[in-house]
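**Student:** below are the sequence and a predicted model for it; my questions follow.
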Amino acid sequence: MAVRAYLALGSNMGEREQQLVRALKALQAAPGITVTALSKVYETEPVGYVEQGAFLNMVAAIETELPPLALLETVLAVEQELGRVRTVRWGPRTIDIDILLYGEERIDLPHLQIPHPEMTRRAFVLVPLADVWHGGPLPFWGQTIEACIRLAEDAKGVQTWGTLDWETGFDLSAN
């Protein structure tokens, strides 16, 4: 049975928009994953390690037949395929894909935590998630996305960058 999951995607190296497109195409091509909705794309300032360029961030809603650990393996394989190298924590990256939510499941493993433990404090995740969220409170937090956005420290730094037609690329009409 398919599970609805939400993935956060971000890039701040190279052709950022093309990295997002490549990641989405790779995810869609992966067995057991169907991309069902895409948020707008937002430009955001880096968090944590600030000596780097701005990010493009978005969220994809997916339906998946994969169990959580297999989804993580797929996400990590896509990151590696697109040249992700893990050096500085919160540092620059060609692509970053995080599993935010996986149905109503809670997973607490050293290498996988669902829901993503930082998501309710990060406007660069919450604002795009609001574009594709079905409404209602977030599981396990009991708050709406809008309430979490109001409390996020980086909310003012999230700017709409454009929309994505991932089949062909970006529609930059919002820029």
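**Tutor:** Structure's in. What do you need?

**Student:** contacts and neighbour counts: CA atoms only from here.
**Tutor:** Fine.

**Student:** chain neighbours aside, what residue packs nearest to L56?
**Tutor:** E43 (4.6 Å; Cα to Cα, 6 or more residues apart in numbering).

**Student:** likewise for M119?
**Tutor:** Nearest to M119 is V125, by Cα to Cα, 6+ apart, at 6.1 Å.

**Student:** if we can go back for a sec, wait, the residue nearest to L56 sits on K156?
**Tutor:** No. Look at E43 against K156 with Cα atoms under 8 Å: they stay out of range, at 11.2 Å.

**Student:** settle it for me: which of those two has more neighbours?
**Tutor:** Taking neighbours as other Cα atoms under 10 Å, E43 and K156 compare with E43 leading, 20 against 13.

**Student:** tell me the first helix or strand C-terminal of the helix or strand containing the more buried one.
**Tutor:** Using DSSP states H and E, E43 sits in strand 41-44. Per DSSP H and E, the first helix or strand lying C-terminal to strand 41-44 is strand 55-64.

**Student:** all strands of the protein, in order?
**Tutor:** Per DSSP state E, the chain carries strands over the ranges 3-11, 33-38, 41-44, 55-64, 96-102, 107-109, 112-114, 158-165, 169-171.

**Student:** quick revisit: the strand holding E43: how far from the chain's middle?
**Tutor:** 11 Å (Cα atoms, centre = their mean, to the nearest Å).

**Student:** buried residues in it?
**Tutor:** Within strand 41-44, the residues scored as buried using 16 or more other Cα atoms under 10 Å are V41, Y42, E43, T44.

**Student:** then this one, side by side with the first:
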Amino acid sequence: MPSDERVYLSIGSNIHPRVKNIEHALADLRALPTVQVVAVSNWYETEPWGNREQANFYNVSVALTTTLTPDELLVELHTIEQQLHRQRLIHWGPRTIDLDIIFWGARHMQTATLTIPHAQAAHRNFVLLPTIEIAADDPFVGPEVQAMLAANHDTSWIKKVGNVSEQHD
């Protein structure tokens, strides 16, 4: 049985077919017996962050509960990325899929493989804006995201596109 502590992921894709890549990742998450997807934000089209010489992304945030540890969930996310042919060739480069753990309830941790909250979350519109949609009522994460938004200086554009799952890009 998953715990009540909510975990927030950011999922993005900018390699065709972006919509199907994200839908597949969401389906794979929902299929995990150790994970319960609680909420999915609206979809956003976003300017690439870091390396801007690439296609625009679609991004969503996901709230879930899980019986997994952070490291175990990270392994599952990497498995989903591998199934969708994620390649890590260029830092901040194009990707079929990107699944990142952003927040985990009130936890703050840093290991060799995982930092929670995500080290760059406070500087990324494409993470903060979708996450506040589904975390506003979370007593731990909601205030943290609000504080990050208030201090955020990211000028990259982000456009809510609602639910694009019927589209084929």
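**Tutor:** Received the coordinates, thanks. Predicted, not measured: the structure shown is a model, and the values here were computed from it.

**Student:** counterpart of the residue nearest to M119 of structure 1 in structure 2?
**Tutor:** Here V125 of structure 1 is matched to V127 in structure 2, going by TM-score structural alignment.

**Student:** kindly report the same for P46 of structure 1.
**Tutor:** By TM-score structural alignment, P46 of structure 1 lines up with P48.

**Student:** do the same with N57 of structure 1
**Tutor:** N57 of structure 1 maps onto N59 in structure 2, by TM-score structural alignment.

**Student:** now its match: how far from T67 of structure 2?
**Tutor:** Using Cα to Cα, to the nearest Å, N59 of structure 2 is found at 25 Å from T67 of structure 2.

**Student:** repeat that for V141 of structure 2.
**Tutor:** Using Cα to Cα, V141 of structure 2 is found at 19 Å from T67 of structure 2.

**Student:** one more: R124 of structure 2?
**Tutor:** Counting by Cα to Cα, the gap from R124 of structure 2 to T67 of structure 2 is 28 Å.

**Student:** for P143 of structure 2, same thing?
**Tutor:** Counting by Cα to Cα - P143 of structure 2 and T67 of structure 2 are separated by 24 Å.

**Student:** again with T34 of structure 2
**Tutor:** Distance from T34 of structure 2 to T67 of structure 2, by Cα to Cα: 6 Å.

**Student:** can you check L32 of structure 2 too?
**Tutor:** Distance of L32 of structure 2 to T67 of structure 2, computed by Cα to Cα: 11 Å.

**Student:** higher neighbour count, those two?
**Tutor:** Shown here are L32 of structure 2 and T67; by other Cα under 10 Å, T67 has more neighbours (16 against 12).

**Student:** number of nearby residues for the residue nearest to that one when sequence neighbours are not counted?
**Tutor:** Leaving aside its sequence neighbours, T67 of structure 2 sits nearest to P2 (Cα to Cα, 6+ apart; 4.5 Å). Other residues near P2 of structure 2 come to 14 when the count uses other Cα under 10 Å.

**Student:** what's the distance between stretch 77-93 of structure 2 and the middle of its chain?
**Tutor:** Worked out by Cα atoms, centre = their mean, stretch 77-93 of structure 2 lies 14 Å from the chain centre.

**Student:** do stretch 127-147 of structure 1 as well
**Tutor:** When C-alpha coordinates are averaged (Cα atoms, centre = their mean), stretch 127-147 of structure 1 and its chain have centres 14 Å apart.

**Student:** got it, and stretch 151-171 of structure 1?
**Tutor:** Distance, stretch centre to chain centre, for stretch 151-171 of structure 1: 11 Å (Cα atoms, centre = their mean).

**Student:** and it, what's buried?
**Tutor:** So for stretch 151-171 of structure 1, counting by 16+ other Cα under 10 Å, buried means A152, D154, A155, V158, Q159, T160, W161, G162, T163, L164, W166, F170.

**Student:** might one say that the first one is in contact with V125?
**Tutor:** No. Applying Cα under 8 Å, one finds A152 of structure 1 not in contact with V125, separated by 10.2 Å.

**Student:** how near is the residue nearest the centre of structure 1 to G91 of structure 1?
**Tutor:** Structure 1 has A8 as the residue nearest its centroid, 0.6 Å off, counting by Cα atoms, centre = their mean. A8 of structure 1 is 16 Å from G91 of structure 1, where distance means Cα to Cα.
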